[in-house]
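1. Have a look at this prediction, sequence included:
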Amino acid sequence: MSQRKKQIRQKFRNAVFARDAFTCRMCGFVSSPESAENELDAHHITDRNEMPNGGYVAENGISLCESCHEKAEAFHRGDPVPPGFAPAELYGLIDSSEEEARAASGRLGD
């Protein structure tokens, strides 16, 4: 992975974790700035392969603990999605939408 790609991913994680106060937005597990990298995931609500420029924007990310991240990934795998974990519901938790995320992601290339 290129250094630029690593920086983009790190900036995405930092922005998502900070916005979410280092807390899983589904179950409320609280981490810290020092431990978030190991205890939380910055989940792409809409798959990064379906977004312009990879969707590495806070409008497309949500902080989830490992257990909740696994549940959110069900949508991307095509499995039944547990209640509360559908993309529209996750966007609602962060006051965003797929449209906002696409627009923000499109601006990454500017």
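-> Received, thanks.
2. okay, CA-based contacts and neighbour counts for the rest of this
-> OK.
3. Tell me the buried residues in the host helix or strand of residue 106?
-> In this structure, residue 106 is located in helix 98-106 according to DSSP states H and E. Under the neighbour-count criterion of 16 or more other Cα atoms under 10 Å, helix 98-106 has 98, 101-106 buried.
4. Taking the residues you listed together, which two end up most distant?
-> The two members of the buried residues of helix 98-106 with the most space between them (Cα to Cα) are 98 and 106, at 12.0 Å.
5. Pull the contacting residues for the residue positioned nearest the centre of the chain.
-> With distances taken as Cα atoms, centre = their mean, the chain has residue 61 as the residue nearest its mean C-alpha position (2.3 Å). Residues near residue 61 by Cα atoms under 8 Å, 6 or more residues apart in numbering: 12, 16, 42-45.
6. Now tabulate those in JSON lines and tack on neighbour count.
-> Shown next, in JSON lines, are these (neighbours: other Cα atoms under 10 Å):
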{"residue": "12", "neighbour count": "21"}
{"residue": "16", "neighbour count": "25"}
{"residue": "42", "neighbour count": "25"}
{"residue": "43", "neighbour count": "25"}
{"residue": "44", "neighbour count": "26"}
{"residue": "45", "neighbour count": "25"}
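7. Put this next to the first one:
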Amino acid sequence: MSAEKKLIRGRFRDAVFARAKYRCEGPGCSFRSSPERAVEELDAHHITDRNELPNGGYVPENGISLCAACHVKAEHFHSTGTALPGFSPEELYRVVGSSREKAERASRRLG
């Protein structure tokens, strides 16, 4: 992986975690982390798969902070096309105050 790609991914992760105040944003989840532990304890999940957005979708408008258990539930949609309750892309975008359209616009600006 190039240094530039690592930088883009790191900025994405840091922005998503900071916006979430280092907590899991999964429905009903109360998991909290800290700036020091977030990289090990949380995932900056791409709400819309990064292959479906321009420039990989590495923008906060396409990210949500999830603990390991919630990340598995969110990934279920990417692997099956069926969302578990509370984990559809539309529901996750609502949690972070975004939408696929906002994520696409922001992703285009990365290029």
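-> Sure thing, it's come through. Remember, it's a predicted structure, so these values are computed and weren't measured experimentally.
8. ok so, going back, so where is the helix holding residue 106 of the first structure in the second structure?
-> Mapped onto the second structure using TM-score structural alignment, helix 98-106 of the first structure spans residues 100-108.
9. just checking, what packs against the top helix by length along the second structure?
-> Secondary structure of the second structure per DSSP state H: the longest helix is helix 3-19. Helices and strands touching helix 3-19 of the second structure, by 3 or more Cα pairs under 8 Å, 6 or more residues apart in numbering; DSSP states H and E, are strand 43-46, strand 63-66.
10. what's it in contact with?
-> The contact list for helix 3-19 of the second structure (Cα under 8 Å, 6+ apart) reads 23, 35, 38, 42-44, 58-60, 63-65.
11. Which of the residues you listed are buried? Put it as a PyMOL command.
-> Restricted to buried positions by 16+ other Cα under 10 Å, the PyMOL selection for the contacts of helix 3-19 of the second structure reads:
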select buried, resi 23+38+42+43+44+58+59+60+63+64+65
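12. Which secondary structure state does residue 74 of the second structure sit in?
-> Assigned with DSSP: H, G, I helix; E, B strand; the rest coil, residue 74 of the second structure falls in the helix class.
13. what's near enough to touch residue 96 of the second structure?
-> Counting by Cα under 8 Å, 6+ apart, residue 96 of the second structure touches 61, 63-64.
14. Can you tell me which of those residues carry over to the first structure?
-> Mapping the contacts of residue 96 of the second structure onto the first structure (both residues aligned by TM-score structural alignment, their matches' Cα atoms under 8 Å) leaves 61, 64 still in contact.
15. Residue 92 of the second structure and residue 72 of the second structure: what is the separation?
-> Separation of residue 92 of the second structure from residue 72 of the second structure (Cα to Cα, to the nearest Å): 14 Å.
16. In terms of packing, which of those two has more residues around it?
-> Taking other Cα atoms under 10 Å, residue 92 of the second structure and residue 72 do not tie; residue 92 has more neighbours (23 against 11).
17. Is that one in contact with residue 83, as I believe?
-> No - using Cα atoms under 8 Å, residue 92 of the second structure makes no contact with residue 83, being 10.7 Å away.
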